[in-house]
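Engineer: What would the 3D arrangement of this be:
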Amino acid sequence: MKQEPIRTGWLSLIVMVVVVCLAVLGVLSLVTARAMLATAQKQADYVQQTYELEMLGQQWLSQVETVCSEASSEEELLAELPEGTRVDGDLLRYVAQNSDERQLSIAVQLEDRQIRVVEWRQVRQWQETENIGQLWKG
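Structural biologist: Modelled structure (predicted):
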């Protein structure tokens, strides 16, 4: 009985293609995971800064409520307002700012020693970049 040799040429080629595909997919998975980690870190930093500003705003609001409830006259109320508070007619305004140049702008209205929030807005100051590359300036 004569044995024929096993031809492994095509089988070897298919195995090598599969190995190369798996290696490429592994590298792509790693790159995607790192990009997602960077994005998640940016999102976490953004949320942390948002909540830091919210905390500053809530602390200021609490101080104003305490002053309004304890003050016996309007002059005493205005004298004991927290630092950074601006009086604008019947509105009290406060701007909290963090290190990322984001601001929380708050305005409350005084009504019979009660306060009502009329503005609570977070904004980030936009800064125009001078060097924008090779763009046409018109």
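
Engineer: For the rest of this, base every contact and every neighbour count on C-alpha atoms.
Structural biologist: Will do.

Engineer: did I read that right, residue 22 in a helix?
Structural biologist: Yes: secondary structure assignment places residue 22 in a helix (DSSP: H, G, I helix; E, B strand; the rest coil).

Engineer: From the centroid of this structure, which residue is nearest?
Structural biologist: Nearest residue to the geometric centre of the chain (Cα atoms, centre = their mean): residue 46, 2.0 Å.

Engineer: tell me which element it falls in.
Structural biologist: Here residue 46 sits within helix 9-70, counting by DSSP states H and E.

Engineer: distance between that helix and the chain's centre?
Structural biologist: 12 Å (Cα atoms, centre = their mean, to the nearest Å).

Engineer: where does residue 87 land in three-state SS?
Structural biologist: At residue 87 the chain is in strand, as set by three-state DSSP.

Engineer: Which helix or which strand is home to the closest residue to it other than its chain neighbours?
Structural biologist: Distances taken as Cα to Cα, 6 or more residues apart in numbering put residue 93 closest to residue 87, at 6.3 Å, once the chain neighbours are dropped. Using DSSP H and E, residue 93 sits in strand 91-97.

Engineer: tell me the angle that strand makes with helix 9-70.
Structural biologist: If you take axes from the mean of the first three to the mean of the last three Cα atoms, to 10 degrees, strand 91-97 sits at 140 degrees to helix 9-70.

Engineer: what's the spacing between strand 91-97 and its chain's center?
Structural biologist: Strand 91-97 sits 20 Å away from the centroid of its parent chain (Cα atoms, centre = their mean).

Engineer: this one next, for a side-by-side:
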Amino acid sequence: MLDKFGPQLRADLQQVYGVDLAVLFKARRYVHLLALIDGLPAHSRYMEAYLNDEEIATAILDSGQSEASGDYHPPLSSWTPELAMLTEIKDTLAASIATQVGVAGGKAKNPKPSPRPVTAIDRIKEQRSREAQQQIVDLFGGKRHSN
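Structural biologist: Prediction:
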């Protein structure tokens, strides 16, 4: 890893954590170093180099790890107030464009909202909502659906 991505890791560790890669490596703090690398943001130099490496890309595709299950949700750790505002602006603009197309007589699709982070609270709310909906269906003799 250091042979291939040493310069990127050195720069990222210094910028993000204020840590010198050489000091950690010489002190044999390998577990700590790996924890710091795992915590680097998705937009780090290391991740850019890693994801643009053809050998790694081939291995990821061959292993089937690239097949995402479900919808993408950005990590909360990279969700800044600026990103939240830009996402709102993008969604509002997309809805406005769809409305304009509809008013002009075109066939407008409802725009899909941009992805946002999902927390355990969001997942539990969604589960409770599904359970409440299922209870209503059950009241009217509907079939039970598995989630």
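
Engineer: what's the TM-score for these two chains?
Structural biologist: After superposition, the two chains reach a TM-score (TM-score structural alignment, normalised by the length of structure 1) of 0.26; 66 aligned residues with a Cα RMSD of 5.2 Å.

Engineer: quick one, what contacts the residue nearest to residue 87 of structure 1?
Structural biologist: 85-87, 105-108 (Cα atoms under 8 Å, 6 or more residues apart in numbering).

Engineer: rewinding a little: I'd like the next helix or strand past the helix holding residue 46 of structure 1.
Structural biologist: Sequence-wise, the next helix or strand downstream of helix 9-70 of structure 1 (DSSP H and E) is helix 74-79.

Engineer: hmm, back to that, drop anything exposed from the contacts of residue 93 of structure 1.
Structural biologist: Buried members of the contacts of residue 93 of structure 1, counted by 16 or more other Cα atoms under 10 Å: 85, 105-108.

Engineer: Now render those residues as JSON lines, adding secondary structure and distance to residue 68 of structure 1.
Structural biologist: As requested, those are exported to JSON lines (DSSP: H, G, I helix; E, B strand; the rest coil; distance: Cα to Cα, whole Å):
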{"residue": "85", "secondary structure": "coil", "distance to residue 68 of structure 1": "13"}
{"residue": "105", "secondary structure": "strand", "distance to residue 68 of structure 1": "20"}
{"residue": "106", "secondary structure": "strand", "distance to residue 68 of structure 1": "16"}
{"residue": "107", "secondary structure": "strand", "distance to residue 68 of structure 1": "15"}
{"residue": "108", "secondary structure": "strand", "distance to residue 68 of structure 1": "12"}
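
Engineer: tell me which of those is nearest to residue 69 of structure 1?
Structural biologist: The closest of these to residue 69 of structure 1 turns out to be residue 108 (Cα to Cα; 14.7 Å).

Engineer: The closest one contacts residue 88, doesn't it?
Structural biologist: No: in this structure, residue 108 of structure 1 is not within contact of residue 88 by Cα atoms under 8 Å, at 10.0 Å.

Engineer: Next secondary structure after the lengthiest helix in structure 2?
Structural biologist: Longest helix in structure 2 by number of residues (criterion: DSSP state H): helix 81-103. The helix or strand immediately downstream of helix 81-103 of structure 2 is helix 120-139, counting by DSSP H and E.

Engineer: Could you pull out the buried residues of that following helix?
Structural biologist: By neighbour count on 16+ other Cα under 10 Å, the buried set for helix 120-139 of structure 2 is residue 134.

Engineer: counting contacts, what elements does that helix pack onto?
Structural biologist: Applying 3 or more Cα pairs under 8 Å, 6 or more residues apart in numbering; DSSP states H and E, one finds that helix 120-139 of structure 2 contacts no other helix or strand.

Engineer: And for residue 46 of structure 2, the neighbour number?
Structural biologist: Neighbour count for residue 46 of structure 2, taken as other Cα atoms under 10 Å: 23.

Engineer: Is it in contact with residue 4, as I believe?
Structural biologist: No: using Cα under 8 Å, residue 46 of structure 2 is not in contact with residue 4, being 9.9 Å away.

Engineer: where's residue 5 of structure 2 relative to residue 37 of structure 2, distance?
Structural biologist: 11 Å (Cα to Cα, to the nearest Å).

Engineer: Equivalent analysis for residue 31 of structure 2, please.
Structural biologist: Note on residue 31 of structure 2: its distance to residue 37 of structure 2, by Cα to Cα, is 10 Å.
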